[in-house]
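J.: Any chance you can model this:
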Amino acid sequence: MELVDDGFAMGIVTINGERMLCFYTDILGFTRSGTVTFPGMGTVHKLAHGRCQIKILVLDNEPLAANPGGGFTAATGFRYCSFQVAEIELVAAQCRAFGCQLVVEPAEIRPGVRAAAVEDPDGNTLEFMQFDAQ
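T.: Okay, here's the model as predicted:
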């Protein structure tokens, strides 16, 4: 496969649009970069943070099933997205203050590497990694 862009976009499907958009913009710092409406399905809200892109599809109607939540090991398939951050304790505190559940509290997982995991408002697991300067 030859990629024409070395970035990556993640898609999240929700019926909880307002809260999800608030979390990803106000708490994680993504900016809104556009919307696309698909009549009868929903609206995709495009968010960007550097080269990271997230597309949040807010459905017009209730889906047939929901995310099982429960962190990394609750189910198979795409279970988490990972972000490298500068201040893991601050990110964890902001997520907690927003009402999100920390699945893994910030901790050193090996020398010079700290990790934490949080569930967004819909129960999607996000991993945060902090690598200390060598």
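J.: all contacts plus neighbour counts: C-alpha atoms, from now on.
T.: Fine.
J.: in the biggest helix by length in the chain, what counts as buried?
T.: Secondary structure of the chain per DSSP state H: the longest helix is helix 88-98. Residues of helix 88-98 classed as buried: 88-89, 91-92, 94-95, 98 (neighbour count, 16 or more other Cα atoms under 10 Å).
J.: What helices and strands are in contact with that helix?
T.: Judged by 3 or more Cα pairs under 8 Å, 6 or more residues apart in numbering; DSSP states H and E, helix 88-98 is in contact with strand 102-110, strand 113-119, strand 125-131.
J.: Following up with a second sequence; could you model it the same way so I can compare the two?
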Amino acid sequence: MWRGCAKHAEGAEVDVPGEADMIEIVKEQLDVGLVSENPEVVDFWRDEAGLVFDHSIPVVKGQVQYRFDERGTVVKVNVRAALSGDQRSGIQELLIARDDLEAPREMADPDGNRVVLVPTGTDGVTQIGVRISVRDLGRTMAYYRNVLGFEEEAPNRVRCGDSVLLFDERADAPSGFVLAQRGWLYLTVQIRDCDAETARVEAAGGEVAVRPMNLGAVARMAMVRDPDGNLLEISQRAQWTGPLPEE
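T.: Modelled structure (predicted):
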């Protein structure tokens, strides 16, 4: 466990002076979740994107989550019996670094969710990257840097552990909190203390969408949202942090 998302190139963790307290992560990779009503999306992630299927879990009645591994990142494919709309989040695409590529390889799942396999190092991506459209780049960078405590690497890029987020400023980017009905849904960061991190984010001016709650004995989670409403799950898993606090 360590305080902060920033790292030296050779892998040692560092603090970044002059920025807000940095989120205390227990896993170096961010996770990403999407939602679909099409079971063929599951086949895509295994057979075309080439991710390793780990296991599936029932989430709620009518919804199963299929979990795929990409070198520590969990791609969580939530398949629901039916979706009520076509609302999308600002998450545009997932970038996955591959050492054996010389040029990007673009693809999309049956719902149109974009995935790009990129040569390692493209746009700073050494493991996974997530491209997000936002309405105000300066506002977004200030949030991820000063509220969440992610490391700023470039004018439109932040890092948390091994994973990077890339922001594209667009006037038509989704904005306002409307839970996505399909497609890319949220990011997840695995942390040591869900309650402490949620309180820290809120004290720094961040907005809490879902207050900390236990998911059985497996995890304690909360949701915070960036200025455009894009969701970040703050997850404390008992397998890494020990028994969860009682509610």
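J.: before we move on, back to that, for the helices and strands packed on helix 88-98 of structure 1, which one sits closest to Phe83 of structure 1?
T.: Taking Cα to Cα, strand 125-131 is the member of those nearest to Phe83 of structure 1, at 5.0 Å.
J.: Quick check: buried residues in that closest one?
T.: 125-131.
J.: and the gap between Val77 of structure 2 and Leu34 of structure 2?
T.: Using Cα to Cα, to the nearest Å, Val77 of structure 2 is found at 5 Å from Leu34 of structure 2.
J.: Looking at those two, which one has more neighbours?
T.: Taking other Cα atoms under 10 Å, Val77 of structure 2 and Leu34 do not tie; Val77 has more neighbours (24 against 21).
J.: The more buried one: what's it in contact with?
T.: 33-36, 41-42, 65-68 (Cα atoms under 8 Å, 6 or more residues apart in numbering).
J.: how close does the equivalent of Tyr80 of structure 1 over in structure 2 get to Ile234 of structure 2?
T.: Under the alignment (TM-score structural alignment), Tyr80 of structure 1 pairs with Tyr186 in structure 2. Per Cα to Cα, Tyr186 of structure 2 is found 11 Å from Ile234 of structure 2.
J.: just Thr126 of structure 2 next, same as before
T.: For Thr126 of structure 2, the distance to Ile234 of structure 2 - Cα to Cα - is 23 Å.
J.: mean deviation (superposed) between the longest helix of structure 1 and structure 2, please.
T.: For helix 88-98 of structure 1, the mean distance to aligned residues of structure 2 following superposition is 2.1 Å (mean Cα distance after the TM-score superposition for structure 1).
J.: Distance from the chain centre to that helix, please.
T.: 13 Å (Cα atoms, centre = their mean, to the nearest Å).
J.: which stretch of helix or strand covers the one residue sitting closest to the centre of structure 2?
T.: Closest residue to the average C-alpha location of structure 2: Leu187 at 2.2 Å, with Cα atoms, centre = their mean. Assigned by DSSP states H and E, Leu187 of structure 2 falls within strand 183-190.
J.: With structure 1 overlaid, how far apart is that strand on average?
T.: When structure 1 is superposed, strand 183-190 of structure 2 averages 0.9 Å from its matched positions, counting by mean Cα distance after the TM-score superposition for structure 1.
J.: ok and that strand relative to strand 231-237, angle-wise?
T.: 40 degrees (axes from the mean of the first three to the mean of the last three Cα atoms, to 10 degrees).
J.: Show me what strand 183-190 of structure 2 is packed against.
T.: strand 31-36, strand 91-98, strand 231-237.
J.: Does Leu137 of structure 2 touch Phe167 like I think?
T.: Yes: counting by Cα atoms under 8 Å, Phe167 is a contact partner of Leu137 of structure 2 at 7.0 Å.
J.: what touches both of the two?
T.: Common neighbours of Leu137 of structure 2 and Phe167 (criterion: Cα under 8 Å, 6+ apart): Asn156.
J.: Mind checking which of the two has more residues around it?
T.: Set Leu137 of structure 2 next to Phe167 and count neighbours by other Cα under 10 Å: Phe167 wins out with 23 against 16.
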